[in-house]
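A.B. asks: A structural model of the following input is requested.
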Amino acid sequence: MIATSHPLSTSAGLAVLSEGGNAVDAAICACAVQCVTDTHMTGIGGDCFVLYAPAGGGVRALNGSGMAPAAASPEALRAKGITELTQTSPHSITIPGAISAWCLLHDEYGTLPLDRLFAPAIRYAEEGFPITARVARDWAAVGDSLQPGDHAARLFLPDGRAPQAGTVLRQPLLGARLREIASKGAAAFYTGETAAKMCRYLQGLGGLHSDQDFHDSLSVARWEDPISASYRGCEILECGPNGQGLAALLILRILEGFDMGPQVSQADRIHLLAEATKLAYHHRDALIADPAYCEGLAAQLLSDEVIETLRARIDPRRAGKPALWTEPEHRDTIYLCVVDAEGNAISFINSIFHAFGSTRLDPETGILFHSRGLSFSLDPSHPNAIGPGKRPMHTIIPGMLRENGRVTMPFGVMGGHYQAAGHAGFLSAVLDRGLDIQSAMEEPRSFAFDGELQIEPGLPDRVCRELEERGHRLSVLDGPLGGSQAIRIDRETGVLTGASDSRKDGMAAGY
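C.D. replies: Modelled structure (predicted):
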């Protein structure tokens, strides 16, 4: 079974599974397709995180986040007159880590060759693909972020406006890059002519990138131990810092001290989730960074002493002081998960950060660069300060549920900052109230963000009034909050149950 947020991605991955490919093969194939068909959300110029559970083995975490150039530092940027980072700044572009992660994952666990896995993506890039309804809606909403006259605007805004659903879009240069990687592996991206062209383009924008930075990033992806916490007798696994998976675990650990069951009112559940979110994200913003700069943080924050202190700060009847936010808002990511016939399970997320990333597209290579470095701080004393070869704090987080020592669900929630709160809300619906995974995804969402309690349309008026009476300042969103996919594994029967969020165009499919 495979679940993704785009139908062409799901169908491509399902074909790989039906041909005998494993979960890793299907995930790489599906993600490559979305790097073409969901190009405002993800791409080979972005970053990647993975949780992989080989059948009969433990869970491994793969960190595919890229590093800042060796010449980058707060002092170096100040010397150039830069006092803040922006989405389109070349200094918000770290060396992309996705291809390093894909190739490392494939080298160790893949069974089918990369040219087979990339074939659908190459075909869609070169011959074209039809833009789906949700993608068209997103492009119309965010198309004005593209700089008029820039290469990205010329490609993604044909005739100067966002394409309508059903429009066929081609990206032949991107197809050529995928062919190179399929033939030569990660070296085709990080060394040689393609890397030199990307580097010259970024330098032309004023970036501090060097050929050596790209070469050093050939092996930037690395395997790490996942972090975990218990919730209602289950184990929740996340990637550790520099991702925000720690914030998801913090929220769950705090909520475990409260009743979140079906007899608890909807207003109570939303309130408790909001309060736990504010506490967890306050610590996230202050402390999470490149793991070399926050060693031991997960063990410290997840300790009983810290959790009990944080729980005691929650008033069940009154909204607390909102946490201060220092990170830019963003929602643009794709998440997918796969379980194969052997029982291998993968939770896979790939992102370019903002809509269309940095909006910077190299006209010679066709690569659209992410804006992940925007998460860096320019305060030299902050653990997440930009620095040579440093990874920024990341919001993209794959998740995994383990029960009685066995993985029973890869899952993920897209939506930028919302992801950690989304993990907690989704798991609480499944584990506290026994909802099936599709029903848990379809519930109206809420998110304590920037001094407001954001809610999706559809929440009953009486619930809204009660939340306002508790001191929450409500903000009704004009669109959906994130998206999600999951696959539940019944270890007794072997049956797989998949779910894909209706907030996106995707689907779950199996055979």
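
A.B. asks: going forward, measure contacts between C-alpha atoms and count neighbours the same way
C.D. replies: Noted.

A.B. asks: which residues sit in contact with the spatially most central residue of the chain?
C.D. replies: Among the residues of the chain, the one closest to the centroid is residue 396, at 2.9 Å (Cα atoms, centre = their mean). By Cα atoms under 8 Å, 6 or more residues apart in numbering, the contact list for residue 396 reads 48-49, 243-244, 333, 349-351, 414, 416, 419.

A.B. asks: Now a PyMOL select for only the buried ones of these.
C.D. replies: Here is the PyMOL selection string for the buried members of the contacts of residue 396, based on 16 or more other Cα atoms under 10 Å:
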select buried, resi 48+49+243+244+333+349+350+351+414+416+419
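
A.B. asks: any idea how far residue 502 lies from residue 307?
C.D. replies: Separation of residue 502 from residue 307 (Cα to Cα, to the nearest Å) stands at 34 Å.

A.B. asks: next up, for comparison:
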Amino acid sequence: MRDFQLPGRSAVFAQNGVCATSHPLAAQAAIDILKRGGNAMDAAIAGAVLLGICEPQMTGIGGDCFVLYTRPGDTTVHALNGSGRAPAAATAERLRSQGLTTVPLTSADAVTVPGAMDAFCHLSETEGVLGLDAILAPAIHYADEGVPVAPRVAFDWGNDAETLQGSARQRYLFDGKAPQVGQIFRAPGQAEVLRRVAKDGRDAFYSGEIAEDMIAALTAQGGLHTQDDFAQTRATATTPVCGQYKGIDLLEHPPNGQGATAILMLNILKHFDIAGMDPLGAERAHIEAEAAKLAYDARNRFIADPDHMSRLDHMLAAETAAKLAALIDPKRAMAAPKDVSEAVHKDTIYITVVDKDRMAVSLIYSIFHGFGSGIASDKFGILLQNRGAGFCLDAGHANELAGGKRPMHTIIPAMLADGGRVTMPFGVMGGAYQPNGHARFVSNLQDFGMDPQAAMDAPRAFSDAGTFKLERGYSDKVRRDLTEMGHKVEIPTTAIGGSQAIRIHENGVLEGASDPRKDGCALGY
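C.D. replies: The predicted structure follows:
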């Protein structure tokens, strides 16, 4: 139990349904959908699409999603890959011939076809009960009427505003500047897009005037995208990958997501007595940082479009984790492997919903970097993701850019299960931090007996591109100790990630936890 004399928040307990996400209007919309008779999938989609209006720097209908979910009365965890592909004409050689070694972040070459809208339409039809017109109504309303800009949103908006280019600056800036807290953001063009999708389904987005608008914006920037690239976009059903840590199962979305990295990291941590360490001490932070370096190095070598990779079993094997754990010096930091982290900070949104029938949804939805590529379509103002920057340009690499291929993705939804029963859908936002965040969250629960809210409130640390970032919650002594071990330590200017979770207790009570690093909350009824 938390100390009620110190700042903090209590978890939300309810019986009929809970939503936890990063903006209160989206959480409220999800609960309203449940009260209308919708199920957890209806509510999660409604909240997610609205988050694209509440937090447009983080996500939107020009992005991708991954989803894990269960059905009422069934313990099977299903997965849906809603990530889009590179245009058919794309090649790494074309960019290498220009002297490039990475995909430029704000170029049309970084834009993969948005996959989230197809996934949402598919899930609404196959798993939802209310229909698109009902579940898109909250986002349409707020896109038309406007949303007051929340404090964390305003902070991130200001940090990422320079990414915006062309017509995107008119759509997402206020007299050329990022909005202040409380200013009203409206997106009437997106409201019209959503009205058409509500009426005519996914084809309204992937063909006709809306697709033409996106393609025209990309073509003007030298993009190779075609009508056929958009028309062929389809979400893909797949099977989660699973690992175990101290009595519980961790289920992650499979590649091209990076969820296997979290499982590998926990497999490495099994070789150390984490539970015997101070949860906020230098020893634990050091071992975790070293495990992350090794796990992320494996990620960069192996994870790619599942049709183009063959080393997943090796990455998840116990023998692999044992060999990597043996490389860790408990007293000395190793050099960071090449490309442990992407070039700049990026974030996303995550939403989880559990309903009265205990259908559970874990959904993550993103445009990758802040404001994605910075390119927006002229007529409807659809901001386009830069997920193609997740490709590499190394010839022969599994994750090499190629036409029709999906890039390695940072966004990963997760679930915990105990004895086959799903006990907690959860997610940790924060770009490259996410696998480290999943491992830290699970370790907080299992090694230190924290409840979900305490596990996400606890200070975070992340070894990011050669710099060990420790939030202000760590003591100066810990920083000094880590510096003496060889780490380059700094306090990050931005809080590390964000998280949401819902624990499903054996008696059926739902416990929702929401990260104070974001503007959001958990709500229930």
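
A.B. asks: Superpose the two chains and report the TM-score.
C.D. replies: The pair, once superposed, lands on a TM-score of 0.96 when counted by TM-score structural alignment, normalised by the length of structure 1; 505 aligned residues with a Cα RMSD of 1.3 Å.

A.B. asks: coming back round to it: who has more neighbours out of residue 502 and residue 307 of structure 1?
C.D. replies: Remark: of residue 502 of structure 1 and residue 307, residue 307 carries more neighbours, 19 against 16, as counted by other Cα atoms under 10 Å.

A.B. asks: what residue of structure 2 takes the place of that one?
C.D. replies: Mapped onto structure 2 by TM-score structural alignment, residue 307 of structure 1 lines up with residue 321.

A.B. asks: for residue 208 of structure 1, same thing?
C.D. replies: Counting by TM-score structural alignment, residue 208 of structure 1 corresponds to residue 224 in structure 2.

A.B. asks: Then residue 243 of structure 1?
C.D. replies: Aligned partner of residue 243 of structure 1 by TM-score structural alignment: residue 257.

A.B. asks: From residue 115 of structure 2, how far out is the residue lying closest to that match once chain neighbours are set aside?
C.D. replies: Of all residues not flanking residue 257 of structure 2 in the chain, residue 409 sits nearest, at 4.6 Å (Cα to Cα, 6 or more residues apart in numbering). According to Cα to Cα, residue 409 of structure 2 stands 12 Å off from residue 115 of structure 2.

A.B. asks: same thing with residue 343 of structure 2?
C.D. replies: Residue 343 of structure 2 sits 23 Å away from residue 115 of structure 2, taking Cα to Cα as the criterion.

A.B. asks: The two: who's more crowded?
C.D. replies: With neighbours defined as other Cα under 10 Å, residue 343 of structure 2 and residue 115 compare such that residue 115 has more, 26 against 12.

A.B. asks: In structure 1, what residue corresponds to that one?
C.D. replies: Per TM-score structural alignment, residue 115 of structure 2 is aligned with residue 97.

A.B. asks: Please apply the same query to residue 176 of structure 2.
C.D. replies: Aligned partner of residue 176 of structure 2 by TM-score structural alignment: residue 160.

A.B. asks: Just the residues contacting the longest helix seen in structure 1, thanks.
C.D. replies: In structure 1, taking DSSP state H as the definition, the longest helix is helix 266-287. Residues from elsewhere that reach helix 266-287 of structure 1, judged by Cα under 8 Å, 6+ apart: 244, 246-248, 250-251, 254-255, 260, 294, 297, 310-311, 314, 316, 319-320, 322-327, 382-384, 421, 425, 446-449, 453, 463-464, 466-467.

A.B. asks: The counterpart of residue 447 of structure 1 in structure 2: which element?
C.D. replies: Using TM-score structural alignment as the criterion, residue 447 of structure 1 maps onto residue 462 of structure 2. Using DSSP states H and E, residue 462 of structure 2 falls within strand 461-464.

A.B. asks: and that strand, what does it pack onto?
C.D. replies: On a contact count with 3 or more Cα pairs under 8 Å, 6 or more residues apart in numbering; DSSP states H and E, strand 461-464 of structure 2 meets helix 282-302, strand 467-470.

A.B. asks: Alright, calling it a day.
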